[in-house]
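In: Please find the sequence and the predicted model below.
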Amino acid sequence: MKNNIIDMNYVILIILFVLIFFSFIYGMSVVHFEIFPFDFIKKLKISVLSDNNSIDDNSKIYENDFNSLIRFSTENEILNTRSELTNYIWNHNLPKNIIPQIDSNIYDSNYDDLKNLKKIDRITTVMDFEINSISYLFVAEKSNNKLIIYHQGHSGDFLNGKNTIEFFLNKGYSVLAFSMPLLGMNNQPMIDSSNFGTIQLTSHNHFKFINSINFSPIKFFVEPIFLSLNYVDKQFDFESYNFVGLSGGGWTAIIYSAIDDRISNTYSIAGSVPISYRSIQQNFGDYEQTLPELYNIANYFELYLLSSYGDSRKLLQVFNKYDPCTEKTF
């Protein structure tokens, strides 16, 4: 009796194996030859994705007359808007004479496996409220004499973009890499506010507590780039500066390129969308992305034009449909 049970289990296992094998083979045939039930599965997939991505009343993108939102039409008006942005960010006091701290030819074990790397210069910028920015200049050994500015986003340290940095180095580009304020190697200082008490700055949204008529925290996002490029201008002779930014770094790329025409080509990946595209609350963005005082001077459509205006300048924005940075918006 016991042997019969064992034999029966053995037969069942063989039958299950055969069924699974032929099911797998048939499934592969359905995909490859598009035989039944390929059309049904395809329609079901489209239906499910459509249901999951349906647009409710809180996430609609409403029609706008975009031409009417662009308030300049002449070169003088464009240059005046750029000047207004610069004056707003630095309160009419562009830091032309400030020199960041330079530590040349440093060693960082995180990057000791990079090829075509001649040296790393560390550039440290210290700003108001002791907020700092630590950037690395990766100098290519065999250089095409062009510079890529790589800016990481809200995910943290530009170490997260090591593969991108390596890609450009291997192509002969030197790379100037940044993290956003308060992220990566950058500090998160304590401040004493007469109105709010002692606050540790750990989020960009904390910047609203130090924003005032005479001071814009937007400078924390762009001043390190400005000072670093001034250093690069004096020490190197690159043919062009090109900006690549991811997420919040893509936002920074557009803002910075709008105020500094030394940037030739700007590539923003999942970087920014206009205010009218931000109906979903969780996709509204941090302090810097929706600050009225900034976007009253130049809204996003105008910033896109400013960042690409000039001889041999261009802006390319990249959005991936199922990118978690952008899927709620699109």
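Out: Received, thanks.
In: can we go C-alpha only for contacts and neighbour counts from here?
Out: Fine.
In: biggest helix in this protein, by residue count?
Out: If you go by DSSP state H, the chain has its longest helix at helix 2-33.
In: Quick one: neighbours of the closest residue in space to D103 that isn't next to it in sequence, just the number.
Out: Nearest residue to D103, sequence neighbours excluded (Cα to Cα, 6 or more residues apart in numbering): R122, at 5.0 Å. Around R122 there are 20 other residues, counting by other Cα atoms under 10 Å.
In: Next up, a structure to set beside the first:
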Amino acid sequence: MKRNETINIGQVARRTIAMEASAINDLQQFIDADFEKVVEQVAQCQGRLVVTGIGKSAIIAQKIVATLNSTGTAAIFMHAADAIHGDLGMIREEDIVMCISKSGTSAEIKVLVPLVKNFGNILIAMVGNMSSFLALEADYVLNTTVSQEACPNNLAPTTSTTAQLAMGDALAVCLIEWHGFTAADFAKFHPGGALGKKLYLKVGDLSKQHQAPQVALNSSLREVIVEISSKMLGVTAVLDEKGLLKGIITDGDLRRMLEKDVPAAAVTAQDIMSLHPKLIQQDQLAINALEMMRQHDITQLLVMDGERYKGIIHLHDLIREGII
């Protein structure tokens, strides 16, 4: 295929983005009573939302299904072509069917729609042609009409599929808010990878992987250095005789003490400790520990269970788990 020597790549890219952004913005006028009814019906559905389509619309349907499932709304994808060759069997009595199509007139859609209606299921159309067969036959219509495709020939689905995707996201977000779906709920469906860890991994899960460095108020300088070195976290907590936290000693505290003209043999932990260490409760999310470290420009926090010292969480723990 020959190159068009007159093409301005940057200009074409910016024009495409502008056209698609305009199409998404225009969708606001189509958020009507039907859209609200669709949200209500899907939210109260005892079955699943079966999303179907053909061609590029089928790909958008799969993305919408993935978003819905990951945010607490049961959904399943059914390819419109496969549906009329046996996959209709996946539709249950309590399910709702949503058919996505730009034209609403493709051959597969015309065959599929009467079959779904014969089953008695609610039929939702997400369609870009409000006078089409699909729009007229559906119980509810989500209007995704666009003025033109970004494709210079006005043929390749570009603006239209972007509009479908945005309408699907609008539906999903409304359902999230309808159900009061929280970050904790989200974590249940995303346990793997860095995203899942940010949502469920607790500070205590990481701190218990280390021994908890600690010294007494009257511990000698040598004992402090040995404790910090042996636990390899660059820090130790200082506890009183009741086991209550009194302070913290870091590598930096040791260096600053050694720079002073002080007899090392007479130095104890309480002489060099910092009195107000940064603390975090063990039931806090690890991502919260990262935010605290960034806020205070430090690399470790003392982990607490109420008033009791439990250990250390270090920046390296968060890096190792992919939180950063």
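Out: Right, received. Where do you want to start? Note that the structure is a prediction, hence the values are computed from the model and not measured.
In: Tell me how they score on TM after superposing.
Out: The pair, once superposed, lands on a TM-score of 0.23 when counted by TM-score structural alignment, normalised by the length of the second structure; 118 aligned residues with a Cα RMSD of 6.0 Å.
In: follow-up on the earlier one: would you tell me what the next helix or strand after the longest helix of the first structure is?
Out: Next along the chain after helix 2-33 of the first structure, taking DSSP states H and E as the criterion, comes helix 38-52.
In: Would you indicate which residues of that next one are buried?
Out: F38 (16 or more other Cα atoms under 10 Å).
In: all strands of the stretch 1-150 of the second structure, in order?
Out: Remark: strands assigned in the stretch 1-150 of the second structure by DSSP state E, counting those that start in this stretch are 49-53, 75-79, 96-101, 122-127, 140-143.
In: Could you check the angle the fourth one makes with strand 49-53?
Out: What it means is strand 122-127 of the second structure. 40 degrees (axes from the mean of the first three to the mean of the last three Cα atoms, to 10 degrees).
In: Strands of the first structure, start to end?
Out: Assigned by DSSP state E, the strands in the first structure fall at 101-103, 117-126, 132-140, 146-151, 174-178, 190-193, 197-200, 240-246, 263-269, 314-318.
In: Could you dump those strands into CSV with distance to L85 of the first structure added?
Out: Shown next, in CSV, are these (distance: least, Cα to Cα, whole Å):
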stretch, distance to L85 of the first structure
strand 101-103, 26
strand 117-126, 21
strand 132-140, 21
strand 146-151, 21
strand 174-178, 22
strand 190-193, 26
strand 197-200, 28
strand 240-246, 19
strand 263-269, 16
strand 314-318, 19
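In: Deepest-packed of those, please.
Out: When you average the neighbours per residue for each of these (mean count of other Cα atoms under 10 Å), strand 174-178 leads with a mean of 28.
In: Who are the packing partners of that strand?
Out: Under the contact criterion of 3 or more Cα pairs under 8 Å, 6 or more residues apart in numbering; DSSP states H and E, strand 174-178 of the first structure touches strand 132-140, strand 146-151, helix 162-170.
In: out of these, which comes closest to Q235 of the first structure?
Out: strand 132-140 (11.7 Å; Cα to Cα).
In: quick one: the closest one to strand 117-126, angle?
Out: If you take the same axes, to 10 degrees, strand 132-140 of the first structure sits at 160 degrees to strand 117-126.
In: So in the second structure, which helix runs the longest?
Out: Of all the elements of type helix in the second structure, the one with the most residues (DSSP H) is helix 159-179.
In: List the buried residues for that helix?
Out: For helix 159-179 of the second structure, by 16+ other Cα under 10 Å, it's 159-176.
In: Where does L195 of the second structure sit, in terms of helix or strand?
Out: Assessed by DSSP H and E, L195 of the second structure sits inside helix 193-200.
In: Would you mark the buried spots in that helix?
Out: 196-200.
In: which stretch among the strands of the first structure comes nearest F220 of the first structure?
Out: strand 132-140 (8.3 Å).
In: which strands and helices sit next to that closest one?
Out: Using 3+ Cα pairs under 8 Å, 6+ apart, the elements in contact with strand 132-140 of the first structure are strand 117-126, strand 174-178.
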